[in-house]
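J.: just to be clear, the model below is a prediction. Sequence and coordinates:
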Amino acid sequence: MKFHKNRAKSQNQNLPLRVILIREKKIIEAAYSFLSCSIKQGKLVCIGKIKPTEYSTEYTVKIVYDAISSPKVFVVDPLIEYHDDIHMYPKDNCLCLYHPKTDNFYWNSKKDSIHDTIIPWALEWFVYYELYLISGKWEHPFKPHKISK
């Protein structure tokens, strides 16, 4: 049992940013074969194609993570432009996958991993986006990101 206690403590040590990025890259590539990851200019960049259902459009996504701030997920192709009705951030068109204040979640690179949070949430986002394309209504709970006029 002592081994597991020591192992848990080691995960919370202050790791260099590059080590965090390398760790994330290895975990993501082991868990998700559709993503290809590289580390460029101090950022982890993962690109891949997803298809929520057999009837869906295939989407190319890009995940960008600097080991400091929360990872960002972008739709590269086909481009999905911001609209008040869908759950995206208007500033950079990245997907909004959680609401820090109401979901009680703040990204912590020392304890959170992209493979078991951000990627599953992004996959779920696309299911709701496909439903939105059919119904015209965003079905998943969300906080509005409306652009002030």
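T.: Nice, I can see it.
J.: going forward, measure contacts and count neighbours with C-alpha atoms only.
T.: Fine.
J.: residue closest to the middle of the chain?
T.: Centroid-nearest residue in the chain: Ile118, 3.4 Å away (criterion: C-alpha atoms, centre = their mean).
J.: what ranges does this protein have for its strands?
T.: For the chain, applying DSSP state E gives strands covering 35-40, 43-50, 59-65, 72-77.
J.: just to revisit the earlier point, surely the residue nearest to the centre of the chain is in contact with Pro71?
T.: Yes. Here Ile118 reaches Pro71: they are 7.4 Å apart, a contact under C-alpha atoms under 8 Å.
J.: ok, Trp138 - contacts?
T.: If you count contacts by C-alpha atoms under 8 Å, 6 or more residues apart in numbering, Trp138 has them with 85-87, 128-129, 131-132.
J.: tell me which of the residues you listed is nearest to Ile47?
T.: Tyr129 (19.2 Å; C-alpha to C-alpha).
J.: neighbours of the closest one, just the number please.
T.: As a burial measure, Tyr129 scores 20 neighbours (other C-alpha atoms under 10 Å).
J.: which residue, other than its chain neighbours, is closest to Val64?
T.: Val45 (4.7 Å; C-alpha to C-alpha, 6 or more residues apart in numbering).
J.: who's in contact with that neighbour?
T.: With contacts defined as C-alpha under 8 Å, 6+ apart, Val45 is in contact with 37-39, 62-65.
J.: hmm, try it at 6 Å
T.: 37-38, 63-64 (C-alpha atoms under 6 Å, 6 or more residues apart in numbering).
J.: second structure follows, compare the two:
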Amino acid sequence: MRTTDRWVTLALQAFDLRALLPTAQSRIRHQTSTLTSVFELQPTTASCRYTVQLCYRLGWRPEVRVINPTLHTREGVDRIPHTFDNDLLCLHLDDEWRPTMRLADTIVPWASEWLFYYELWLTTGVWHGGGHGEQPASHGRSASVGDHAR
């Protein structure tokens, strides 16, 4: 097995999160092999600060939700795009994240990108991030890798 094929340990994930986000509060529960981290994200300087909770059980899909402020829908819309029923953010397709990846390099920037597209959606009513087989909204330019919501 190559080193790059090994799952990243919870301790290293927590260390990476703290290095990226010095105010992150992380807790590892060894009994359940779970890391929970709470931190703030601000997708742009014009954005509000979001308190985000990341829960990761070793080997499973990381779960991310915004705990403050409460996310809301647009008038006349029943749900926020690219979320699961339990308020979890849909950050990537099934095959785009693996336990060999670092949360600080993947899930955290993807969550920030999701918040950016959420703010655009609140303003425009169009989800510009793509994902789920959708093409990002085009405004006279071709889609780039950064346009793909995970």
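T.: Received it, and whenever you're ready, just let me know what you need. The structure presented is a predicted model; accordingly, all values stated were derived computationally and were not measured.
J.: care to give me the TM-score?
T.: After superposition, the two chains reach a TM-score (TM-score structural alignment, normalised by the length of the first structure) of 0.73; 127 aligned residues with a C-alpha RMSD of 2.4 Å.
J.: in the second structure, which spans are helices?
T.: Per DSSP state H, the second structure carries helices over the ranges 10-20, 107-124.
J.: so which of the ones you listed is the most surrounded?
T.: With neighbours taken as mean count of other C-alpha atoms under 10 Å, the helices of the second structure reach their highest mean count in helix 107-124, at a mean of 19.
J.: run through the residues that contact the aligned partner of Val127 of the first structure in the second structure.
T.: In the second structure, the residue paired with Val127 of the first structure is Phe116, using TM-score structural alignment. Contacts for Phe116 of the second structure (C-alpha under 6 Å, 6+ apart) come out as Pro43.
J.: isn't Thr51 of the second structure right next to Ser37, touching?
T.: No. At 10.4 Å, Thr51 of the second structure does not count as touching Ser37 under the criterion of C-alpha atoms under 6 Å.
J.: if you count surrounding residues, which of these two has more?
T.: Using other C-alpha under 10 Å, the more surrounded residue of Thr51 of the second structure and Ser37 is Ser37, with 20 against 17.
J.: excluding sequence neighbours, find me the nearest residue to the counterpart of that one in the first structure.
T.: Using TM-score structural alignment, the equivalent of Ser37 of the second structure in the first structure is Cys46. Distances taken as C-alpha to C-alpha, 6+ apart place Cys37 nearest to Cys46 of the first structure, at 4.0 Å, with adjacent residues excluded.
J.: which residue of the second structure sits opposite the one you found in the alignment?
T.: Matched to the second structure by TM-score structural alignment, Cys37 of the first structure sits across from Ser26.
J.: what number of residues lie near that match?
T.: Ser26 of the second structure has 19 neighbouring residues, counting by other C-alpha under 10 Å.
J.: distance check, it against Gly130 of the second structure.
T.: Distance of Ser26 of the second structure to Gly130 of the second structure, given as C-alpha to C-alpha, to the nearest Å: 31 Å.
J.: off-centre distance for stretch 49-67 of the first structure?
T.: Put simply, stretch 49-67 of the first structure sits 10 Å off its chain's centre (C-alpha atoms, centre = their mean, to the nearest Å).
J.: what comes up buried for that stretch?
T.: Neighbour-count burial for stretch 49-67 of the first structure flags 50, 52, 59-67 (criterion: 16 or more other C-alpha atoms under 10 Å).
J.: likewise for stretch 88-105 of the first structure?
T.: For stretch 88-105 of the first structure, the neighbour count (16+ other C-alpha under 10 Å) marks 88-90, 93-98 as buried.
J.: excluding its backbone neighbours, what's nearest the counterpart of Val66 of the second structure in the first structure?
T.: Counting by TM-score structural alignment, Val66 of the second structure corresponds to Val75 in the first structure. Closest residue to Val75 of the first structure apart from its sequence neighbours, by C-alpha to C-alpha, 6+ apart: Val61 at 4.6 Å.
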